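K.L.:
Sequence plus predicted model, see below.
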Amino acid sequence: MEDKRRHVLLVPYPGQGHVNPMMQFARRLVSKGLKATLATSVFIAKSMHLSSSVGQVHLDVISDGYDELGPAAEAPSADTYLARLKAEGSRTLTGLILKHQSTPTPVDCVVYEPFLAWALDVAKEFGLVGAAFFTQPCTVDYIYYSIHHKLLSLEQVSSSSGPVSIPGLPLQLELRDMPSFIGAPASYPAYFLMLLNQFSNADKADFILINTFYKLEAEAVDTMLKVCPVLTIGPTIPSIYLDRRLQNDDEYNIDLFTLDASVSTKWLSDKPPRSVVYVAFGSISDLSEKQMEELAWGLKRSNFYFLWVVRATEQAKLPKIFMEELGDRGCVASWSPQVKVLADQAVGCFLTHSGWNSTIEAVSLGVPMVAMPQWTDQPPNAKLVEDFWKVGIRVRVGEDGIVPREEIERCIREVMVGEKGKEIKKNTEKWRELAIEAVSEGGSSDVNIDKFVAKVIKSRIT
């Protein structure tokens, strides 16, 4: 029987934290009867030896211009990489759409990471539905929207002696709560410009999809709805941990790092319930050797079990004596199946850099957090965790820019066994229930996905 399903092509920015949520969204689309193809970079596909599909999600490739050794080895600067990504990405995305035009399932819609604003231009050249998929929370998206549209100026934020109120957002934000680029735009000029340019052509998008759920950020979503066609479609984590409606959906299944799941899962298997501190700082955080040392001894001083994910390239920063004295109290792994670890009953606390994927995974799985934000959207995420959702606490940074071991110990102990920790645990249970409700049949995110699917189905004349 000829396959005539409507076809969605998903184009994430080539990074772990961007591929995972889009892959999960693709699975939801397949469950609704669409064909979904996720386009990774040539380098990612080659280095991971990816096949033509992951489950029912098809895989294909576009080029970022660095197909052989990857951008980390070949790109001389961020500016050069982003320019090459736009040029080669546009060319090869065009070729990919053309390739599918002569098949029974031509591309009907492009879901693109708004960091890749050029992907929408390509989609519209073909008259396709275009949907921006934001992998940061709605609150942060609206901050960038406000700056791009000059509703909020960098000078206004940086010169303020107190908290800044952004109309439509539920919290007053101090400079330390803003995305890191706002306080120091010159630190990463290429990436800051990329973030602001997310809205350069967003008015042409048919939908703004955001990896959040309505009740988690209701005020921010309502504010963005006044200016953008927003659909909340999250949390985009494997279905087995939420509504259980998708079969065999317990992992993201695309890992850009070498993964030996048995190291962390076996170590957790005999630990008492809620006795372990899980520590992970994502795929690109780069802590100083001094901060790694303070973190190591803070974990040890807390006297709780801990599972610490430290990328292989970062492990040389760990104190030698700390590694020698680990014993069974601690485990250092080079990578881990994070969502599976967070769902383990042994985990009682998540010490996190507050990246959005990590944050929404913890919220959805009911895991209290100690937030230690580093850059980009992590500071406002930590602010939401501590002061709005009240599901964790944020570390205090010393004048030297380092979080000392005593502070790390204090925060862990407060969340694990302190009085404030009791309230935090109650709040995590509430938000977990609301996350499950959002993706369950008839929930806000499920209804929004249906709206998106209906638009895609209507886009092609039968």
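P.N.:
Received the coordinates, thanks.

K.L.:
can we go C-alpha only for contacts and neighbour counts from here?
P.N.:
Will do.

K.L.:
quick check: longest helix of this protein.
P.N.:
What stands out as the longest helix in the chain, according to DSSP state H, is helix 78-101.

K.L.:
what's downstream of that one, the next helix or strand?
P.N.:
Of the helices and strands lying after helix 78-101 in sequence (DSSP states H and E), the nearest is strand 107-112.

K.L.:
Contacts for whichever helix or strand comes after that next one, please.
P.N.:
Note on strand 107-112: by DSSP H and E, the next helix or strand toward the C-terminus is helix 118-125. With contacts defined as Cα atoms under 8 Å, 6 or more residues apart in numbering, helix 118-125 is touched by 11, 86, 89-90, 93-94, 109-110, 112, 129-132, 201, 204-205.

K.L.:
put this beside the first:
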Amino acid sequence: MTQKPHVAIFPSPGMGHLIPLTELAKKFALNYDLSSTFIVPSIGPPPEAQKKVLGSLPEGINYISLPPVSFDDLPGIRAETQISLTITRSLSSVRDVLKSLAASTRLVALVLDLFGTDVIDIASELSVPSYIASLSTGCGISVHGRDLPDPIQDRKDDAYKWFLHHSKRHSLAEGILLNSFVDLEPETIKALQDQELGNLPPIYPVGPIIYSGSSIGASGHECLQWMDDQPNGSVLYISFGSGGTLSFEQLNELAMGLEISEQKFLWVVRSPDKSASASYFSATSNTDPYSFLPKGFLDRTKGQGLVVPSWAPQIQVLSHGSTGGFLTHCGWNSTLESIVHGVPLIAWPLYAEQKTNAVLLSAGLKVALRPEVDGNGLVGREEIAKVVKGLMQGEEGAAIRRRMKGLKEAAAKAVSEEGSSTKSLHELVSKWKN
């Protein structure tokens, strides 16, 4: 009996990288009878969120955790640099796992994300074709320098050098999977597929790939019971993703802005930090976030809003009838989740490629309002109240809602049986199986 085709999947550290790749693996298993093994690098003990996701994978999808990497010799380095170094410091372990998979399975491909390009060399040694899963937008709109990812803005920073290093290695892959779909970025995807942008391997738009699991602990979550009692489309959901944190001053301005907007809100709050990506690797709040809110805020907004610490079952919230808007950090996973559920946005980017996504959403697709930052680098309470009211009640908000409804329909069509993304994935898997 011939062995089932097997795919090795290498996510770089961070929940935002792991989740879309686990969803891709589920598609491989359920629709194409492909088995897969995750090779998971780590910086320390795995966060609870990661344990839950890996522990709930269906049959045919396995995972191997690599020995943790230490950064005691490099305190205080940027998250982006830490991700790349975690991978280079894990390469000998990766080689051992890939060798063993190549010997024990019918290994047809290695799928890795943008930070994992150094693993391509090991796969080549073993004659296994590598594919890069680009977990963000193709982004073909004009972007001002200030809206490029932070590491690209400082050429002296190691993160900039790593960015260039990985970008130059894209051409070594056999193909690039894009977590986007043709109707979302038609011109960009056409240009990428027509090779107008130079030396790129074939592009496969296979999105939107979003989290499909029932969030563990979601069904009885207090916020969903609270949402059940709110009017249809009345609640603004606020979350800065699994890794985003605000400064103390910004947290206060956001609280006061929400209060004076008089709009209903559900706010996933984390304790503040000077670094916007402070909870990137842990995906939880470091201390009790309630103690940092303005004095009396929770009492004054009791009927108006609900504040929950660290985490909410986002998919269930976005698909709830009471949700009328989403104030988001513009991480690509959250962006696609809001498109799939047709929820209009307030774009509030923090780090990584989020500012570029915010430009695409506000200026390109026109499905988001973007608050202006003042001279001190803060979004002030009056600006917050104005934008929140504008989205939830204004004419502009209504127009955004209509455009987002169109994208929701296009997203559903892309992943339907005859849809463009389904065909694209089918083409790729057929290549592997043959």
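P.N.:
Cool, got the structure. What you see is a predicted model; the values in this text were computed from it and never measured.

K.L.:
TM-score them against each other, please.
P.N.:
Here the TM-score for the pair of chains, by TM-score structural alignment, normalised by the length of structure 2, is 0.86; 406 aligned residues with a Cα RMSD of 2.5 Å.

K.L.:
picking that back up, return the closest of the contacts of helix 118-125 of structure 1 with respect to Leu365 of structure 1.
P.N.:
Ala132 (26.0 Å; Cα to Cα).

K.L.:
list the contacts for the closest one?
P.N.:
Per Cα under 8 Å, 6+ apart, neighbours of Ala132 of structure 1: Val111, Tyr112, Glu113, Pro114, Leu120, Ala202, Ala205, Phe207, Ile208, Leu209.

K.L.:
Determine which two of those residues are furthest apart.
P.N.:
Leu120 and Leu209 (13.5 Å).

K.L.:
What's the match for Cys223 of structure 2 in structure 1?
P.N.:
Under the alignment by TM-score structural alignment, Cys223 of structure 2 pairs with Ser264 in structure 1.

K.L.:
Please apply the same query to Ala352 of structure 2.
P.N.:
That one, Ala352 of structure 2, aligns with Thr376 by TM-score structural alignment.

K.L.:
so what's Lys215 of structure 1 up against?
P.N.:
Leu434.

K.L.:
now swap in Leu148 of structure 2 and tell me
P.N.:
Taking Cα under 8 Å, 6+ apart, one finds Glu353, Lys355, Thr356 in contact with Leu148 of structure 2.

K.L.:
Secondary structure element holding the last one?
P.N.:
Secondary-structure assignment from DSSP H and E places Thr356 of structure 2 in helix 354-359.

K.L.:
For Leu38 of structure 1, pull up the helix or strand it's in.
P.N.:
Counting by DSSP H and E, Leu38 of structure 1 is part of strand 35-41.

K.L.:
Now do that strand against strand 107-112, angle only.
P.N.:
With axes from the mean of the first three to the mean of the last three Cα atoms, to 10 degrees applied, the angle from strand 35-41 of structure 1 to strand 107-112 works out at 50 degrees.

K.L.:
Show where strand 35-41 of structure 1 falls in structure 2, residue numbers please.
P.N.:
With TM-score structural alignment as the criterion, strand 35-41 of structure 1 aligns to 35-41.

K.L.:
Check stretch 400-420 of structure 1 too.
P.N.:
Going by TM-score structural alignment: stretch 400-420 of structure 1 matches residues 376-396.

K.L.:
pretty sure Glu409 of structure 1 contacts Leu299?
P.N.:
Yes: Glu409 of structure 1 is within contact range of Leu299, at 6.3 Å (criterion: Cα atoms under 8 Å).

K.L.:
Okay, the aligned residue in structure 2 for Val385 of structure 1 and Leu148 of structure 2: tell me how far apart.
P.N.:
Matched by TM-score structural alignment, Val385 of structure 1 corresponds to Leu361 in structure 2. Relative to Leu148 of structure 2, Leu361 of structure 2 is positioned 14 Å away (Cα to Cα, to the nearest Å).

K.L.:
rewinding a little: residues making contact with the strand holding Leu38 of structure 1?
P.N.:
With Cα under 8 Å, 6+ apart, strand 35-41 of structure 1 has contacts from 5-12, 14, 19, 22-23, 26-27, 29-30, 57-64, 67.

K.L.:
What's the local residue count around the counterpart of Leu246 of structure 2 in structure 1?
P.N.:
In structure 1, the residue equivalent to Leu246 of structure 2 is Leu287, according to TM-score structural alignment. Neighbourhood size, Leu287 of structure 1 [other Cα atoms under 10 Å]: 15.
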